[in-house]
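Engineer: got a structure for you, letters missing:
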């Protein structure tokens, strides 16, 4: 009986000491001058989480824009979600195209990748220097967004509103879908006189003809009062055309608003800003190639990779010809 009481006292003393030590340790962490938080040591379903919550207000968008901008205040932007940003998915192919393109690798320093969900944002930070988390409350944009479905439309219109905010902050932008691969500098195909330059699924030969069907996946806009008014009213027009995406509504309003706000719109030649809808595939001219007229991530990736392989073969042939010519001249 005496031994049992003694053992019990030992156990109680040990537990009391452990409790006091733990309490002291937690108190130490909460008062750490480096600002460490107990949230950094939280566990969720057995998985340690150490990434603080990121919101639009906690990020410095003006600083990111300043970091990315060219000398004339222009940025390049693309938008990703978890599905598009996954390893070996569209984002990897998109970025690789800048490295294998014709003297366009330097353009990556002007690229802002806008993530629509947290996992896409985390992946972006692993592969690129300038990432922005555009969080939308109550909507999950992480999965593959099927064309014209409810969340797809929300994503497209949120993207449109974000583009307008970039213009209002005094920056021009060139927006490119992530299912576009780059071969050459497309800025050379954009007229200095254009307020808006936009790709076209089928180009009729006249860049000034508003009859060209627009594709908002490749879109340039300069920061001017005329362009901002156009974008603002373009966004508001979604209420007049419910269930339509921003691209369809652009085609509905382009004549009225280009006249009303005196904005010059240029439609880009598919010989240079190409895609599967009008596949001219002259690699001596192409600047970009879009996986338009393809439905689903799997289809886009497969067909875009084939185009990318054709481009690399074309480049290799040019290099072989150049080496052969230099060798002949040397002899």
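Structural biologist: Structure's in. What do you need? If you're wondering where the values come from, they're calculated on a predicted model, not measured in any experiment. Numbering: from 1, shown residues only.
Engineer: For the rest of this, base every contact and every neighbour count on C-alpha atoms.
Structural biologist: Fine.
Engineer: Sticking with residue 65, tell me its helix or strand.
Structural biologist: helix 61-68 (DSSP states H and E).
Engineer: Remind me what that helix packs against, helices and strands.
Structural biologist: Judged by 3 or more CA pairs under 8 Å, 6 or more residues apart in numbering; DSSP states H and E, the packing partners of helix 61-68 are strand 111-115.
Engineer: Contacts for the helix holding residue 65 next, please.
Structural biologist: 73, 75, 109-112, 130, 132, 169, 171 (CA atoms under 8 Å, 6 or more residues apart in numbering).
Engineer: Quick check: buried residues in that helix?
Structural biologist: By 16 or more other CA atoms under 10 Å, the buried positions in helix 61-68 come out as 61, 64-65, 68.
Engineer: Helices along the stretch 201-331 of the chain, start to end?
Structural biologist: Counting by DSSP state H, counting those that start in this stretch, the stretch 201-331 of the chain has helices at residues 225-236, 246-260, 297-330.
Engineer: Now the nearest residue to residue 305 once chain neighbours are set aside: which helix or strand?
Structural biologist: Of all residues not flanking residue 305 in the chain, residue 93 sits nearest, at 7.7 Å (CA to CA, 6 or more residues apart in numbering). Assigned by DSSP H and E, residue 93 belongs to helix 90-100.
Engineer: elements contacting that helix?
Structural biologist: Helices and strands touching helix 90-100, as assessed by 3+ CA pairs under 8 Å, 6+ apart, comprise helix 82-85, strand 180-182, helix 297-330.
Engineer: here's the one I want to compare it with:
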């Protein structure tokens, strides 16, 4: 009897065990977890993979305005690309992680090579701080050479190339390029400058386009010249002296030996009357040296404020008027003019190539005419140097007349 009862209890226990095992196996082989709890890979597909490519673009804060750069807004890759990456991660066993962790991670950023550039895209090289550029470009006495270009003047084979080439062929001028700041008036000129020169600054003027050829006293020419004048004042206010040169000037020798140590404001002339202090000289702002001081900053303030008295006139005209009127005593700056025998142009130039320092394509209308004559001038200079190097000291001068030079 006892054995029979024991057998019945053992059988019941075994039956219970088998029933529990059967129930567990059926649940595991069923349709899977409830639909309210999707698998982790599904969460990953909805939230997006948290990978950031190394090629994150850096652009200027306001389309290259010259302010410190920031990281560009993330461009999310197409959903198909994200799903492919997530599914691959799931198959390889790396698609896990909590939903909260995935939400805290960043979305995919497209590589720069996949982002299409548009004509209005900012230049590839980031704008640099003006003060830092000046510090890097300046001579030990905090003087910079400076020129200004727009797209039309910076195009390959145009003025910028010819301008820089003249420094390479001049006497003792090649090192001066290391102190040259090129001010670009538009984005394309900035890009072109960065391709050929070390120190480039994009001078943006909101709502104005200076890219095309600016005809004298037409279109945006007037505003461009006055904006450039105010920019020069900024250089002085930052504590740097400058020697500004138009880009249609060829450089053959260093101008600094011809500038007195106490020079304050020194401007070139279309026509020189023989006296560097005479207000009767015909000023040309294409070559302008200004030493940084409180007096010269006040001179620029007086120059700028005088514009209102001569509406519709460019800065060179106003300069001539205020010099002829006499610089007010409280300003304290003195003005001098450069001799065209050294600093000549197509209006008036010296014929002795042993004395020439610069040659300006002034008194000439049209880019093609200027370029034609400047190329001949540079070729004449190269021929002169070859003759001197060969010991031939016979008289040699410019080919005249040209389209403008005479």
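Structural biologist: Noted; the coordinates are in hand. It should be emphasised that the depicted structure is a prediction, and the values quoted were computed from it without experimental measurement.
Engineer: circling back to that earlier point, most tightly packed of the helices of the stretch 201-331 of the first structure?
Structural biologist: Across the helices of the stretch 201-331 of the first structure, the average number of neighbours (mean count of other CA atoms under 10 Å) peaks for helix 225-236, which reaches a mean of 18.
Engineer: Residue 144 of the first structure -> the second structure?
Structural biologist: Aligned by TM-score structural alignment, residue 144 of the first structure pairs with residue 213 of the second structure.
Engineer: Check for me that residue 174 of the first structure belongs to a helix.
Structural biologist: No: Residue 174 of the first structure is assigned strand when assessed by DSSP: H, G, I helix; E, B strand; the rest coil, not a helix.
Engineer: Aligned counterpart of the residue nearest to residue 305 of the first structure in the second structure, please.
Structural biologist: Using TM-score structural alignment, the equivalent of residue 93 of the first structure in the second structure is residue 162.
Engineer: again with residue 237 of the first structure
Structural biologist: Using TM-score structural alignment, the equivalent of residue 237 of the first structure in the second structure is residue 306.
Engineer: Its match touches residue 320, doesn't it?
Structural biologist: No: with contact defined as CA atoms under 8 Å, residue 306 of the second structure and residue 320 do not form a contacting pair (11.2 Å).
Engineer: re earlier: from the contacts of helix 61-68 of the first structure, which two are the most distant?
Structural biologist: Within the contacts of helix 61-68 of the first structure, 109 and 169 form the most distant pair, 19.4 Å apart (CA to CA).
Engineer: what about the two, which has more around it?
Structural biologist: Shown here are residue 109 of the first structure and residue 169; by other CA atoms under 10 Å, residue 109 has more neighbours (16 against 12).
Engineer: And that one, how far from residue 129 of the first structure?
Structural biologist: 8 Å (CA to CA, to the nearest Å).
Engineer: Tell me the residue in the first structure aligned with residue 99 of the second structure.
Structural biologist: Aligned by TM-score structural alignment, residue 99 of the second structure pairs with nothing in the first structure.
Engineer: Report the angle between the helix holding residue 93 of the first structure and strand 111-115.
Structural biologist: Relative orientation of helix 90-100 of the first structure versus strand 111-115 (axes from the mean of the first three to the mean of the last three CA atoms, to 10 degrees): 170 degrees.
Engineer: how much does helix 90-100 of the first structure stray from the second structure?
Structural biologist: With mean CA distance after the TM-score superposition for the first structure, helix 90-100 of the first structure departs from the second structure by a mean of 0.3 Å once superposed.
Engineer: which outside residues touch that helix?
Structural biologist: Contact with helix 90-100 of the first structure is made by 80, 84-85, 104-105, 107-108, 178-183, 301, 305, 308, 312, as judged by CA under 8 Å, 6+ apart.
Engineer: Show the contacting residues for residue 166 of the first structure.
Structural biologist: Per CA under 8 Å, 6+ apart, neighbours of residue 166 of the first structure: 172-173.
Engineer: host element of it?
Structural biologist: If you go by DSSP H and E, residue 166 of the first structure is part of helix 150-168.
Engineer: residue range for the longest strand along the second structure in the first structure?
Structural biologist: Here the longest strand in the second structure is taken by residue count, with DSSP state E as the criterion, and it is strand 282-290. Strand 282-290 of the second structure corresponds to residues 213-221 of the first structure when matched by TM-score structural alignment.
Engineer: And stretch 173-188 of the second structure, by the same measure?
Structural biologist: The aligned range for stretch 173-188 of the second structure in the first structure is 104-119, by TM-score structural alignment.
Engineer: next one: stretch 232-246 of the second structure
Structural biologist: Under TM-score structural alignment, the match for stretch 232-246 of the second structure is residues 163-177.
Engineer: list the contacts for the match of residue 237 of the first structure?
Structural biologist: 318, 322.
Engineer: Quick check: it vs residue 148 of the second structure, distance?
Structural biologist: For residue 306 of the second structure relative to residue 148 of the second structure (CA to CA), the value is 23 Å.
Engineer: I'd like to know how many residues surround the match of residue 93 of the first structure.
Structural biologist: 20.
Engineer: Contacts only, for residue 269 of the second structure.
Structural biologist: Residues in contact with residue 269 of the second structure (CA under 8 Å, 6+ apart) are 281-284, 337-340.
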